[in-house]
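Chemist: got a sequence here, can you build the structure:
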Amino acid sequence: MTETLDKPAAASRIRKARPAKSAPDAPSGRVRTPGKAVLIVGGIPRADLLPVEVLVHRRQRATVRRAWLGVVVVAAVVALGVAVSAMDSASSATQLRSAQDEGTALLQQQGQYSEVRKVESRTALAEAAQTVGGAPEIDWSTYLTKAQGSLPEGVSIVGVTVDSASPLESYDQPTTPLQGARVATLTFEADSPTLPSIPDWLDRVRGLPGFVDANANSVTLDSNTGHYTVDMTVHINQQAFDGKYSEKTK
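Modeler: The predicted structure is shown next:
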C-alpha cells in the first residue's frame, strides 16, 4: 500500500524537475526571462584571482604614463618655441649688423664731402647773420621818395637826418605819455614857396609806412628867396622794415 502511494509522488517530482522549454526565439544556450538580464547557460567559467592592489597599481601606472606623455608633449612645444625664438633673434641680429654696416658705409661716403658740408654750414651761418643784421633795416631811398610824394606840390625836401635802431642796440623809447613805440626817427627840412599849412602836412605824412606820429619843429622864412623852410620830425615803427633778408631766407 505504501509503495503504491510513493511511486506516483516520485513521478510527480520527476515531472516537475524537467526543465521548461525555452522560447522559440531565444538563442541556443541562453534563457531570456521577461524583465530580467540574459542568463548564459553553459558558458566558459572565468574568475579574476588577482588582488585588488594589482589592479589599482595597473591603473596608477596607466595614469603615470599619460602624465609623462603630457610632459613630453609640453617639453616638445617649449623646445620648438625656444628654437623659433632663437631663429628670430639670430635673424634680428643679422639685420642689425647689416644696418650698422650700411650706416658705416654712409658715414664714410659723407666723409668724402666734409668740405662741402663745412661750406654749407658757413653759408647758413652767414645767411643767419645777414638776416639778424638786416632785420631792422629800412629802405630809406624808397621811404624818402614816398615822403616827398606825400608833400604838397612845389614842396621839396632839402635836408634829411635819420636815426634808426641797430642789430646790437634797441632803440630808445619815449618817456612822454601817449607817445607810441618807434624804431626810427626821420627829421627832414622841406622848402615851400608859400606859407605851409602845417595841419595839412601832418595829415599827408600819416600814409607813410610805419607812421607813428609827426610834428613840425619850426617854420622859418628865407628873406633872400621868399621861401619857407619847414623842419618836421616823423617817428616810425617796425612796420617800415623792408624784410628783404627774411624773404630771401624763406
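Chemist: use CA for all of it now, contacts and neighbours both
Modeler: Will do.
Chemist: so how many other residues sit close to F188?
Modeler: As a burial measure, F188 scores 19 neighbours (other C-alpha atoms under 10 Å).
Chemist: ok, now which ones touch it?
Modeler: Going by C-alpha atoms under 8 Å, 6 or more residues apart in numbering, F188 touches 157-161, 231-233.
Chemist: packing partners for the helix or strand where A99 lies?
Modeler: Under the criterion of DSSP states H and E, A99 resides in helix 52-111. Helices and strands touching helix 52-111, by 3 or more C-alpha pairs under 8 Å, 6 or more residues apart in numbering; DSSP states H and E: there are none.
Chemist: list the buried residues of the helix or strand that comes right after that helix.
Modeler: Per DSSP H and E, helix 52-111 leads on to helix 114-134 as the next helix or strand towards the C-terminus. Neighbour counts over helix 114-134 (16 or more other C-alpha atoms under 10 Å) mark 127, 131, 134 as buried.
Chemist: can you give me the angle helix 114-134 makes with helix 52-111?
Modeler: Helix 114-134 and helix 52-111 meet at an angle of 70 degrees, taking axes from the mean of the first three to the mean of the last three C-alpha atoms, to 10 degrees as the criterion.
Chemist: the next helix-or-strand element following helix 114-134: how far from the chain's middle?
Modeler: For helix 114-134, the following helix or strand on the C-terminal side (DSSP H and E) is helix 140-150. Centroid separation for helix 140-150 versus its chain: 52 Å, with C-alpha atoms, centre = their mean, to the nearest Å.
Chemist: another for comparison:
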Amino acid sequence: MTESLTKPPIGARLGRSKRARNATETRVERPGKPGKAAFVVGGTPRADLLPAEVLVHRRQRATVRRAWLGVIVVAAVVALGVGVSTMDSISSASQLRAAQDEGTSLLQQQGQYAEVRKVESRTALAEAGQAVGGAPEIDWSTYLGKVQASLPTGVTIVGVTVDSASPLERYEQPTTPLQGERVATLTFEADSPTLPSIPDWLDRVHGLTGFVDANANSVTLTSETGHYTVDMTVHINEQAFDGKYAEKAK
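Modeler: Below you'll find the model as predicted:
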C-alpha cells in the first residue's frame, strides 16, 4: 500500500509561519535603549488598525484642551486680581468718605465755639502786650526794702527818686568810659544819726540785685537834729526786672 503525502504550497507554509510568529511574538522596547524593540516570546499579540490621521487628531485635541485650560486659569487669576483691586478701591473710598464726614463734623463743632476762640485770641494778644509792656518793670517796693536792709542800723531812707526804662524807648546810657549799661537809676536820701562811712555804705549796696555801680553825691549835717543826710545814687541793670508778666504769658 502506498501513501501519497501532499505537501502544502510554500506560500501557505510561509503565511502560517508568519501568523504563528505574530501570534506568539510581541515587540517591546528594550530598557535603557529607546527606539529599539525586543521580541518577547509568548506575549499577547496587539495591532493598531487606526489611521494615522485619527492619532494626529487626538493629539491636536489634547493640545487644544491644554491651551483652553491655560486660558481659563489665566482668566481666573485676572478676575481674582480685578476683584481684589475693586474691593480695595471700595474700602479706600469708604474710609475717605468717613474721614471727610469726620472732618466736616469737627468743623461744625469748631463753628459752635467761634466766639470762644475769638475771646481766647484777644486774651492772648492782651497777655502778649502786657508781657512786652511790663518787661522793663521793677518791683520797686520790694527793691527799696532790700536797699533799706542793706544800710547800717539806725539809717532810714527819707526820700526816693526813680528813673527807669520805658517799653517804648531805650534807656539812655552813660557817655563816661568804664561805666556799665543800666536800665534804671535809683537816687535816695538817707538819714543817719552818725557820720556815715561812705565806703562801708557802697560795699553794702553792692550786693543788690542788678547792681551796676553806686556813688555818694553828698553828705549834709542837719543842725536842728544833729543827723546826717546822705544823698546816694545807684545804677541798676536788667537783672532787676521782676518778669512777672512774662511768666503769665508762658
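Chemist: about what we covered before: across to the second structure, which of the contacts of F188 of the first structure hold up?
Modeler: Retained contacts for these in the second structure, judged by both residues aligned by TM-score structural alignment, their matches' C-alpha atoms under 8 Å, are 157-161, 231-233.
Chemist: strands - which of the residues you listed land there?
Modeler: Residues from these lying in strands, with DSSP state E as the criterion: 157-161, 231-233.
Chemist: columns distance to D88 of the first structure and neighbour count on top of the residues you listed, output as TSV?
Modeler: Below are these laid out as TSV (distance: C-alpha to C-alpha, whole Å; neighbours: other C-alpha atoms under 10 Å):
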residue	distance to D88 of the first structure	neighbour count
I157	84	18
V158	86	11
G159	84	11
V160	80	14
T161	79	10
D231	86	19
M232	83	20
T233	80	19
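Chemist: and G243 of the second structure, how many residues sit next to it?
Modeler: Using other C-alpha under 10 Å, G243 of the second structure has 16 neighbouring residues.
Chemist: right, and it touches D139 too?
Modeler: No. Contact criterion C-alpha atoms under 8 Å: G243 of the second structure and D139 do not qualify, at 9.5 Å.
Chemist: state the distance from the spatially closest residue to H235 of the second structure that is not a sequence neighbour to S150 of the second structure.
Modeler: Nearest residue to H235 of the second structure in three dimensions, chain neighbours excluded: T185, at 4.6 Å (C-alpha to C-alpha, 6 or more residues apart in numbering). Plainly put, T185 of the second structure is 17 Å away from S150 of the second structure if you go by C-alpha to C-alpha, to the nearest Å.
Chemist: over to S94 of the second structure?
Modeler: 76 Å.
Chemist: which of the two has more neighbours?
Modeler: Shown here are S94 of the second structure and S150; by other C-alpha under 10 Å, S150 has more neighbours (18 against 12).
Chemist: from V28 of the second structure, how far out is the residue nearest to that one when sequence neighbours are not counted?
Modeler: Among residues not flanking S150 of the second structure along the chain, R204 sits closest, at 5.4 Å (C-alpha to C-alpha, 6+ apart). From R204 of the second structure over to V28 of the second structure the distance is 129 Å, taken as C-alpha to C-alpha.
Chemist: next, count neighbours for P152 of the first structure.
Modeler: The number of residues packed near P152 of the first structure is 14, by other C-alpha under 10 Å.
Chemist: what is the neighbour count of the closest residue to it other than its chain neighbours?
Modeler: The shortest distance from P152 of the first structure to any non-neighbouring residue, by C-alpha to C-alpha, 6+ apart, is to W201 (7.5 Å). Neighbour count of W201 of the first structure, defined by other C-alpha under 10 Å: 17.
Chemist: same question for R170 of the second structure.
Modeler: R170 of the second structure, neighbours per other C-alpha under 10 Å, totals 10.
Chemist: are we agreed that it is in a helix?
Modeler: No. Looking at R170 of the second structure with DSSP: H, G, I helix; E, B strand; the rest coil, it is coil, so not inside a helix.
Chemist: list the contacts of it.
Modeler: With contacts defined as C-alpha under 8 Å, 6+ apart, R170 of the second structure is in contact with no residue.
Chemist: K146 of the first structure - how many residues pack around it?
Modeler: Around K146 of the first structure there are 15 other residues, counting by other C-alpha under 10 Å.
Chemist: from the centroid of the second structure, which residue is nearest?
Modeler: Taking C-alpha atoms, centre = their mean, the centroid of the second structure lies closest to A99, which sits 20.6 Å from it.
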